[in-house]
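**Student:** here is a sequence with its predicted model. Questions after.
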Amino acid sequence: MGEEQNKLTTRQGHPVSDNQSLRSVGERGPATLENYQFIEKITHFDRERIPERVVHARGTGAHGYFEAYGKIGDEPAGKYTRAKVLTQAGVRTPVFIRFSTVIGSKDSPETARDPRGFAVKFKTVDGVWDLVGNNLKIFFIRDAIKFPDMIHAFKPDPVSNRQEPWRFYDFVSQSPEALHMVTWVKSPWGIPADYRHMEGSSVNTYKLVNDQGVAVLCKFSFEPKLGVKNLTSKQAAEIQARDVGHATRDLYDAIERGDFPEWELCVQIMSDDAHPELDFDPLDDTKRWPEDQFPLLPVGRLVLDRNPANFFAEVEQSAFGTGVLVDGIDFSDDKMLQGRTLSYSDTQRYRVGPNYLQLPINSPEAETRTNQRDGQMAFYVDGGGENPHVNYEPSVMGGLREAPKPAKDYHQWVEGHLGRYQTSRTADDYKQAGDRYRTFEDWERDDLIDNLVADMNQCPEPIALRMIWHFWHCDEDYGRRVAEGAGIDLEKAKALPPLEGKPEPGSSRPRSTYTDGRPEERRGESAAE
């Protein structure tokens, strides 16, 4: 095949010279709506499968409530946000949570090594708030334009319909930002024991806005009151031999017997500015905010106390979107968040239908009054104004009117050159991955190495060598152990040149010891212990 035939284009035949970055105002965003290449790519990706979800197809869910403490840490919650769901102490907000795996189909095993979806629908007095996250606090990529390629690489081969490790590592080997997430997923943290013993995280950075119009950056985390438990590959295989839906069964049975699972919602807070003193960009979702610098501040408790009455109507037709926010919670310029905000709701309109918000599982507790009408499967008309003939705004004939504006709204200053950026602030994709390796317990690290060795043995040499190069730059011991286990020439791997177009790993890279400097953080104990 000639060189010209290998050039990437859009479906209109336009050559694609940058398939790695959204167009944004300046290096740190925000992204802009005329990202046509991204919009074409992501909206087609959203429609690749029917009727099950493209990702997160295997899942279950339950109903419950969220009860705010009225404080964020030791401070009144109103200091940071005007969102009533977080400021009104003792008020129980109805919630529905959907837990899921990511890559597998609807009937795939729940013992899969895969991130877990943790999506929460809060039916607040000010409308629905969807907090759509994962169990792990980071992600594989930091720019939404790469999402379809990432999922294609992780899904089964389009010819053989088999999930092949080489496809996963082929993508990762050229995307070193994924190394941190790979280090988590290939450890026992990649297989939670069940949903009740699992963390949840927004992954993306949001903003909290108070009644003075002042904003702070934040990340949300759900910490399970039961603690965290994970499985080794051997433990997962033993469970899968007996039950491919063990986590669904565990959650359902626990709620039925009155053993209601509970999480504490916490936030990490950071001032809304550039933070040049940090060695990572707080908007980069491949990086964690260190909890010793940005502690988890308790906000409220979340309890699940009721199973669905009908799985299809409530779990399968539940629809979440990262753009579904309430006043007092706002978007940051996180490029993954901005891309997800288009993709999620677009997917729901395609998968469930344009009137998916009229379904009881998705409709808010608060009354809706809109001028949106008709479409497939519309079964009622949203509440309107005094005059049913007026389905537009503005009007002097009794139609709907705009709600009052906040006394002091939040206004973000934005300026910069429009272009495609691979941010230099996040150039070191090795440091946090190495830190994670060094802070694992011995049994977690051993399981990580065993899993990676098995995968490297199924990869072509060029991919395996590059992955060893990456692991060695995260931590010398990390790279050495994987190379020795897989029978790969470490010196040959180390001699590879840096990736073209990618920054060289920084001097923080090789620390060959891993037993010192462990932070005090919640460990993922083995389910067998």
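**Tutor:** Structure's in. What do you need? These figures come from a predicted structure and were not determined experimentally. Residues are numbered from 1 along each chain as shown.

**Student:** from here on, just use CA atoms for contacts and neighbour counts.
**Tutor:** Will do.

**Student:** tell me which stretches of the stretch 51-200 of the chain form helices.
**Tutor:** 84-87, 147-154, 165-173, 179-185 (DSSP state H, counting those that start in this stretch).

**Student:** and here is the other one:
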Amino acid sequence: MTNKKQQQLNAYKVDDANQTLTTNQGLALTEDEHSLKLGERGPTLLEDFHFREKMTHFDHERIPERVVHARGTAAHGVFESYGDASDITKADFLSAKGKVTPVFTRFSTVAGSRGSADTVRDARGFATKFYTDEGNYDLVGNNIPVFFIQDAIKFPDFVHAVKPEPHNEIPQAQSAHDTFWDFIANNPESTHMVMWHMSDRSIPRSYRMMEGFGVNTYRFVNAKGEARFVKFHWKPVLGVHSLVWDEAQKIAGKDPDFHRRDLYDAIENGYYPEYELGVQLIDEKDEFNFDFDILDPTKIWPEEQVPVRLLGKMTLNQNVDNFFAETEQVAFHVGHVVPGIDFSNDPLLQGRLFSYTDTQLIRLGGPNFHELPINKPVCPFHNNQRDGYGRQTINKGPVSYHQNAIQQNSPAPTTEAAGGYAHYAEKVEGHKVRARSQSFADHFTQARMFWLSMTEVKREHIRKAFSFEVGKVARTEIRQQVVDLLANVCPILATAVAENVGVQPPAKTEPVQTDQTSPAVSQLRAPKKTTYSKKVAVIVDDTTTDFPSSLLEAEDIQLERVSIKQGKCGEHTIDHTLDTTSPVLYDGIIVAATFNDPVNAGKLQQFIDETYHHYKPIANLTDKPLPYVTSAGISSTIPQFIKDLAETRHWARKDAQG
């Protein structure tokens, strides 16, 4: 059944196929190949209104890209509530079991431009617009639960530091350069976030296998006026999975649209991404009962201390019809909330409440961005706001002001009891100061907690990530500062990085004192094991006749046949050749054929080697043995391969070089 948002969008959709060519004014045209000239070789005439309209529109087709989160992709879907959450919030979309709300979700990188690659090391945006019956609610977050800064006034400084350096516009979509690490070294509040950033969380396998976090602290308010502090979580049903760094770099060259293509193809093929919405809740009376400040955006609320309560599930089930009109023009705002959801005094959140409106005004050309089809709420809206660029609403009548007699003072406010929004009445006292609470001053305890929560495999990845990124820094003094900063987290980590980047080991030998861990932050503590929608390359030739594809398809595994030529190969239709695809684009491979000529045999061996060194499963159905020391994740049967594929990666390969 078509949801309310899709019904609304249908009014704007146009199919140009098999239609007569017209101008934007609806005038039918007989010619679109030649401009109007004075003679066949003469000058173009200014009276050619069709040429002028077509060219003027083209000249103005581009809008400013987002300052951050420019590179993104999106999809439509639905959110279904698991039950009545009225004990914690009066938000209507969470008020009943089975209540369905249309949504639109945009995923993105942060630092790069629109033309950058998908698989760079970066945080990822995870923003969802709920088209609720009470108005639009935007849950705007990232795939990492903390942030680089504590106060929004530092956001321009952070973004300037991570963006390409202004003197040469290098490097694009990377944090491996001097100004970023100079910022980190001189802003220790960033330490926790940079530990996450150097982990595999910053190179997700796909948007379908990526957690989302609201990052900031909000409030839930119920109908009784009772408030609780809340943090939001999106939990992917497929689990949280990442790439390895060598693989991520190669994908950026082989398919820079890898994440975008993965999401689009999954939805087109019916493998709908699913995410459970969960919340962590802290009663107001417990605000100061933790060894961290719950309003500090550089801190998590460990799930072992504050459990996540699941409220519903989002399913993304429809791709956009037009990327610009929907994905590019969608406008999110942390201030778009509904009754039952309010704000805290989180200083990063408070600044975001201003910034989002300001940026949409310049990016989308004026104050009426809410009237664009993708942004328009499904419920009616009435107010006295008028005019401006892009106005689509045609307001009738002479009145455009409040307190009037002509229209009996309408449109009029709604009472809170009737569903009107009312801010939570928080009592606040204090002097006007430019300062930060001392409760925000601990920058290293949770950074060390994150490090201690990692498995040894993931710690090694973090060591390599720091060594790679800091190794790209030209200034020795900045490399030294970063190493000295890391000593507060783990002197052993700092010493290893120092050796790799050519600076002195840290003088500090004792980290911040904590042995606390949070298993919930580790991807490998309790991984989801599934084969659902995973993509496998099958190497075949014209002699491959008994390949049991039905066993794999029954496990919802996507198969692509790969050989040395396209077209038909025996009983197989070839999807790709060894030259037109790459092992980094698959979750595993099945070798059902070998090639005798040295060139193709070498290409196949390279294909297998990369799969092995990226810890992915391999099924060898041929008589030729594979020359590897470790057999973890290598099988000779399809049933065993299916089990290996569910494991995702096989870290026991000690000789792998990923």
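**Tutor:** Perfect, thanks for sending it. Keep in mind the model is a prediction, meaning the values are calculated, not measured.

**Student:** returning to what we had before: got a markdown table for the helices of the stretch 51-200 of the first structure, with distance to Tyr206 of the first structure and mean neighbour count too?
**Tutor:** Formatted as a markdown table, those follow (distance: least, Cα to Cα, whole Å; neighbours: other Cα atoms under 10 Å):
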| stretch | distance to Tyr206 of the first structure | mean neighbour count |
| --- | --- | --- |
| helix 84-87 | 14 | 24 |
| helix 147-154 | 20 | 18 |
| helix 165-173 | 26 | 21 |
| helix 179-185 | 20 | 23 |
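
**Student:** which residues of the first structure does the lengthiest strand in the second structure align to?
**Tutor:** With secondary structure taken from DSSP state E, the second structure has its longest strand at strand 308-319. Counting by TM-score structural alignment, strand 308-319 of the second structure lines up with residues 296-307 of the first structure.

**Student:** hang on, the earlier thing: now for the longest strand of the second structure, which elements pack on it?
**Tutor:** strand 72-81, helix 258-268, strand 274-283 (3 or more Cα pairs under 8 Å, 6 or more residues apart in numbering; DSSP states H and E).

**Student:** what comes up buried for that strand?
**Tutor:** By 16 or more other Cα atoms under 10 Å, the buried positions in strand 308-319 of the second structure come out as 308, 310-319.

**Student:** once you drop chain neighbours, what's closest to the most centrally placed residue in the first structure?
**Tutor:** Taking Cα atoms, centre = their mean, the centroid of the first structure lies closest to Gly133, which sits 4.3 Å from it. Of all residues not flanking Gly133 of the first structure in the chain, Ser202 sits nearest, at 4.4 Å (Cα to Cα, 6 or more residues apart in numbering).

**Student:** residues touching the one you found, list them.
**Tutor:** 131-134, 137, 219-221 (Cα atoms under 8 Å, 6 or more residues apart in numbering).

**Student:** how about a cut-off of 10 Å?
**Tutor:** If you count contacts by Cα atoms under 10 Å, 6 or more residues apart in numbering, Ser202 of the first structure has them with 118-120, 131-138, 218-222, 267, 285, 322, 337.

**Student:** to which residue of the second structure is it aligned?
**Tutor:** Match for Ser202 of the first structure (TM-score structural alignment): Gly214.

**Student:** and if you look at Ser108 of the first structure?
**Tutor:** Per TM-score structural alignment, Ser108 of the first structure is aligned with Ser116.

**Student:** how about Ile269 of the first structure?
**Tutor:** Counting by TM-score structural alignment, the partner of Ile269 of the first structure is Leu281.

**Student:** right, and that match touches Ile88 too?
**Tutor:** Yes: between Leu281 of the second structure and Ile88 there is a contact under Cα atoms under 10 Å: 8.8 Å.

**Student:** with adjacent residues omitted, what lies nearest to Ser526 of the first structure?
**Tutor:** Asn230 (5.2 Å).

**Student:** and that neighbour, how far from Val315 of the first structure?
**Tutor:** Relative to Val315 of the first structure, Asn230 of the first structure is positioned 24 Å away (Cα to Cα, to the nearest Å).

**Student:** tell me which of the two has more neighbours.
**Tutor:** Asn230 (24 against 20; other Cα atoms under 10 Å).

**Student:** pull the contacting residues for that one.
**Tutor:** Per Cα under 10 Å, 6+ apart, neighbours of Asn230 of the first structure: 187-194, 197-198, 236, 444, 523-528.

**Student:** corresponding residue for it in the second structure?
**Tutor:** So, by TM-score structural alignment, Asn230 of the first structure is matched to Ser242.

**Student:** Tyr478 of the first structure now?
**Tutor:** Per TM-score structural alignment, Tyr478 of the first structure is aligned with Leu493.

**Student:** again, but for Asp435 of the first structure
**Tutor:** Using TM-score structural alignment, Asp435 of the first structure pairs with Met449 in the second structure.

**Student:** sec struct for that match, please.
**Tutor:** Per DSSP: H, G, I helix; E, B strand; the rest coil, the secondary structure class of Met449 of the second structure is helix.

**Student:** re earlier: how close does the residue nearest to Ser526 of the first structure get to Tyr80 of the first structure?
**Tutor:** When Asn230 of the first structure is compared with Tyr80 of the first structure (using Cα to Cα), they lie 34 Å apart.

**Student:** re the thing from before, any common contacting residues for Leu281 and Ile88 of the second structure?
**Tutor:** With Cα under 10 Å, 6+ apart as the test, Leu281 of the second structure and Ile88 both reach 219-220, 227-228, 230.

**Student:** Phe471 of the first structure contacts Val453, correct?
**Tutor:** No: using Cα under 10 Å, Phe471 of the first structure is not in contact with Val453, being 11.8 Å away.

**Student:** can you give me the strands in the stretch 551-658 of the second structure?
**Tutor:** Here the stretch 551-658 of the second structure has its strands, by DSSP state E, counting those that start in this stretch, at 558-563, 567-569, 572-574, 576-577, 588-591, 618-620, 634-635.
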